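Student: Sequence first, then the predicted structure, then my questions.
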Amino acid sequence: MKLGAALMDAQAVLAAASDSPRLDAELLLGEVLSLSRAQIFSRLHDEIAEADAQRFAALVRRRRRGEPVAYLSGRQGFWTLDLEVTPDVLVPRPETELLVAWALECRPPQGEADVVDLGTGSGAIALALASARPAWRLTASDVSAAALAVARRNARHAGLRIEFAEGSWWAPFAGRTFDLAVANPPYIARHDPHLHALRHEPMLALTDGADGLQALREIVAGAGAHLRPGAWLLVEHGYDQGEAVRALFAAAGFIDIGTRRDLENRERSSGGRRP
C-alpha cells in the first residue's frame, strides 16, 4: 500500500471520531515513519512497509476510540515548546496560551520576579514563562508526583530551570510569597457531558468532583497570604464561569479584576491584583 492510500483509509476511519481526521492521520503516520507532514506529502506514492502499516493501523484504532493524538505520539506543541505528554498530565491546549500571554503583560519585560504555577501538569505554563522571561524565577507545583516527573523531564529537555514542589495548590508554600501566580485548575463540573470526551485524560486534573469551582475557590481565597503587594493572580476557567470567578476575586479583596476571552470569544481566563 502506498502512503497516500494509507492516509485516505485512516481518514475515513477517523471521520466519525475526530474533528480533524486528516490532520490526525497525518500526525500518526508521521509518528510511525519519523517524518514531518511535509515529508509525507513528498512521498505519497512510496510504499509503506507492512510492519509500519500495522503499527499505523493500531494507532488509528486507538485514536478512533478517543485517545488524544498527543498521547499516541507522546508529544504536544505549546507556545514555542515541544513538550512530552503522557496520560498522567492534561494535553496542553491552545487556549491556555492566553493565560501565558496575559501573565507576560503583568510584569515589565526586564527585571526579576518570583512566579508560581499552581497545578503545573506537564509544566507547560511554567516553561513557557521561563522561556520568555529568563530573569524570572519560576516555581511549579502539582499534587501528582507522576505529573511532576513529566514536568521535570520537560524542563530538562528545554534546558530551563524550574523549582518543583509537590502538594495541593498553596500547601507547599508556607511562608513564601510571589510577584505573580498562575493556575489552570480542574474546573469542569462533575456532571458535565464534556467529561466523557476527555475520559483518557486524568480526571484529577479535569474536575473537582463537584461544581467545578472548588479548586478556584481554594486558590483565590488562599492567595492573599502568598502574593506580595501589587502581585497578580491569573486563573483559567470554564467558558461559563467568568462571572462566578470574578466574584471570588472581589470577595478576596482583589482589585483591577478582569477577564480575557479566547479566539472563540468565550470567557476563558480571569485575574486580579492584590492591592
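Tutor: Looks like it arrived, so ask away.
Student: from here on, contacts and neighbour counts on C-alpha atoms
Tutor: Will do.
Student: what's the span of stretch 108-126, first residue to last?
Tutor: Separation of the first and last residues of stretch 108-126 by Cα to Cα, to the nearest Å is 17 Å.
Student: mind checking how far that stretch is from the chain centre?
Tutor: Put simply, stretch 108-126 sits 13 Å off its chain's centre (Cα atoms, centre = their mean, to the nearest Å).
Student: Same check on stretch 147-164?
Tutor: Put simply, stretch 147-164 sits 14 Å off its chain's centre (Cα atoms, centre = their mean).
Student: got the contact list for that stretch?
Tutor: For stretch 147-164, the surrounding residues in contact (Cα atoms under 8 Å, 6 or more residues apart in numbering) are 81, 83-86, 88-89, 120-124, 126-127, 130-131, 137-142, 166.
Student: Give me the ChimeraX select line for these, limited to the buried ones.
Tutor: Here is the ChimeraX command that selects the buried residues among those (16 or more other Cα atoms under 10 Å):
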select :83,84,85,86,88,89,120,121,122,123,124,126,127,130,131,137,138,139,140,141,142,166
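Student: Show me the contacts of stretch 147-164 that map onto strands.
Tutor: Using DSSP state E, 81, 83-84, 137-142, 166 are the members of those that sit in strands.
Student: Mind putting the residues you listed into a markdown table with distance to Glu31?
Tutor: Compiled in a markdown table, those are given as follows (distance: Cα to Cα, whole Å):
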| residue | distance to Glu31 |
| --- | --- |
| Leu81 | 18 |
| Leu83 | 15 |
| Glu84 | 14 |
| Arg137 | 35 |
| Leu138 | 32 |
| Thr139 | 32 |
| Ala140 | 30 |
| Ser141 | 31 |
| Asp142 | 29 |
| Glu166 | 32 |
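Student: Included below, for side-by-side comparison, is a second structure:
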Amino acid sequence: MTTVGALLCQGGRDLREAGIAESRREARLLLAGALDATIETLLRDPRADVPTEAAERFHGLLARRVAREPMARLLGHAGFWTLELEVGPQTLIPRADSETLIEALVERGLSPRRILDLGTGTGCLLLAALAEFPDAWGLGVDLVPEAAALAARNAARNGLKGRASFAVGRWAEAMSGTFDVVLSNPPYIESAVIDGLMPEVSRHEPASALDGGADGLDAYREIVAQLPRLLAPGGIAVLELGQGQGPDVAKLAEAAGLHVLGARDDLGGIARAMLLSQAQKPVGGPNDPV
C-alpha cells in the first residue's frame, strides 16, 4: 500500500516531465478523482494510506494525462458559468473564453423568451443563458446525436430539463420559427492549423467541432445566411469568434443584411463575442413590454 504523499510526488513529477503546467495541482485533482475525495481531504493527511484499487485508478488517470488527454475529460465534468457539466469525447470541453458570449448577452438587458443554440455540444451556452433568463425556453441543435443526448443530460443535471430541448441537425437547415436570441460557438480553426494546436486539443477534441475549413469561416457562412429568417423582430445573435476573425465575420453578416452591434473582448483582450441584429432595437429591453 502507498500513501497520499507518495502518489502526489510521483504524479507531480510525471506531469512536470510531460511538460504540463501546474503539475502539482493536476496531480491533486487526479488523486482526488481516484479517491472520490476533495483536495482538502488529501492535504489534511499526506501520510494516509491509499487503497490499492484507488492507487490503480490514479495510475491509470495519470498515464492518460501524461498522454495529454484533457483533465476535464479524465474527470468527466467541467465548470462553465454557474453550471457543472458532463463532458465526453463527442463534444468540445467548455472554455472560459466562451463565457464571454453569456456576458455580452446579459449586458444587453434583454428579456428573451425563445433561445436557439446552434452546435450546442455540451449545451453550455444554452443552459447558461437559460440560467440567466428564467422566463426563457431554449433549443439546442447539434449534428452529432451523442452530443445532443449529452446536452440533454446536462440540462437535467442543472435543473433545466423542462426548459430545454435538443435536436439533431446541421445548424438550422430544417428548422422553422424565430428566436429572440441565437447563440453559436461554431468550428473556426483553419484546417491546416489544427495539427499544430496543443495536444489536448489536436489529439482529443472532436475535429468536427474545430475544423472551420481552409479559412476558418465555413460554418459562419452557413450560420449567418440562416440568421435573417431565424431572428425574431429585434432579436440578436451572439457568435463566438476566433482570434482576428471579427472583420471577416462582420462582412459576412453585413452581406446577409444584418447589423453588427459590436464585439466583446474576452479576458485576454481578444474580440470573442460578436453581436448581430436585423433590427436597430433589440427585443425585450428595459423599456419594452414583455
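Tutor: Structure's in. What do you need? Note that this is a predicted model, so its numbers are computed, not measured.
Student: which residues in structure 2 form helices?
Tutor: Here structure 2 has its helices, by DSSP state H, at 4-17, 23-35, 39-44, 52-66, 71-75, 99-107, 124-132, 145-157, 199-202, 218-230, 246-255.
Student: Please identify the most buried of those.
Tutor: helix 124-132 (a mean of 24; mean count of other Cα atoms under 10 Å).
Student: Where in structure 1 does that one fall?
Tutor: Alignment of helix 124-132 of structure 2 against structure 1: residues 124-132, by TM-score structural alignment.
Student: next one: stretch 57-72 of structure 2
Tutor: Under TM-score structural alignment, the match for stretch 57-72 of structure 2 is residues 55-70.
Student: chain center to that stretch, what's the gap?
Tutor: With Cα atoms, centre = their mean, you get 21 Å for stretch 55-70 of structure 1.
Student: Mind listing residues that contact that stretch?
Tutor: 10, 13-14, 17-18, 24-25, 27-29, 32, 72, 76, 85-86, 91, 197, 200.
Student: and with 6 Å instead?
Tutor: The contact list for stretch 55-70 of structure 1 (Cα atoms under 6 Å, 6 or more residues apart in numbering) reads 14, 17, 76, 200.
Student: which of those residues count as buried?
Tutor: 14, 76, 200.
Student: counterpart of Trp170 of structure 1 in structure 2?
Tutor: Using TM-score structural alignment to pair residues, one finds that Trp170 of structure 1 aligns to Ala172 in structure 2.
Student: Repeat that for His200 of structure 1.
Tutor: Counting by TM-score structural alignment, His200 of structure 1 lines up with His204 in structure 2.
Student: Quick one: residues contacting its match.
Tutor: Contacts of His204 of structure 2 by Cα under 6 Å, 6+ apart: none found.
Student: From Leu234 of structure 1, how far out is the counterpart of Gly268 of structure 2 in structure 1?
Tutor: Counting by TM-score structural alignment, Gly268 of structure 2 lines up with Glu264 in structure 1. Relative to Leu234 of structure 1, Glu264 of structure 1 is positioned 20 Å away (criterion: Cα to Cα).
Student: More neighbours: those two, which one.
Tutor: Neighbours were counted for Glu264 of structure 1 and for Leu234 using other Cα atoms under 10 Å; Leu234 has more, 25 against 8.
Student: you'd agree that one is up against Val182?
Tutor: Yes: using Cα atoms under 6 Å, Leu234 of structure 1 makes contact with Val182 at a distance of 4.8 Å.
Student: Stretch 210-221 of structure 1 corresponds to what range in structure 2?
Tutor: Against structure 2, stretch 210-221 of structure 1 falls on residues 214-225 (TM-score structural alignment).
Student: for stretch 18-25 of structure 1, same thing?
Tutor: Under TM-score structural alignment, the match for stretch 18-25 of structure 1 is residues 20-27.
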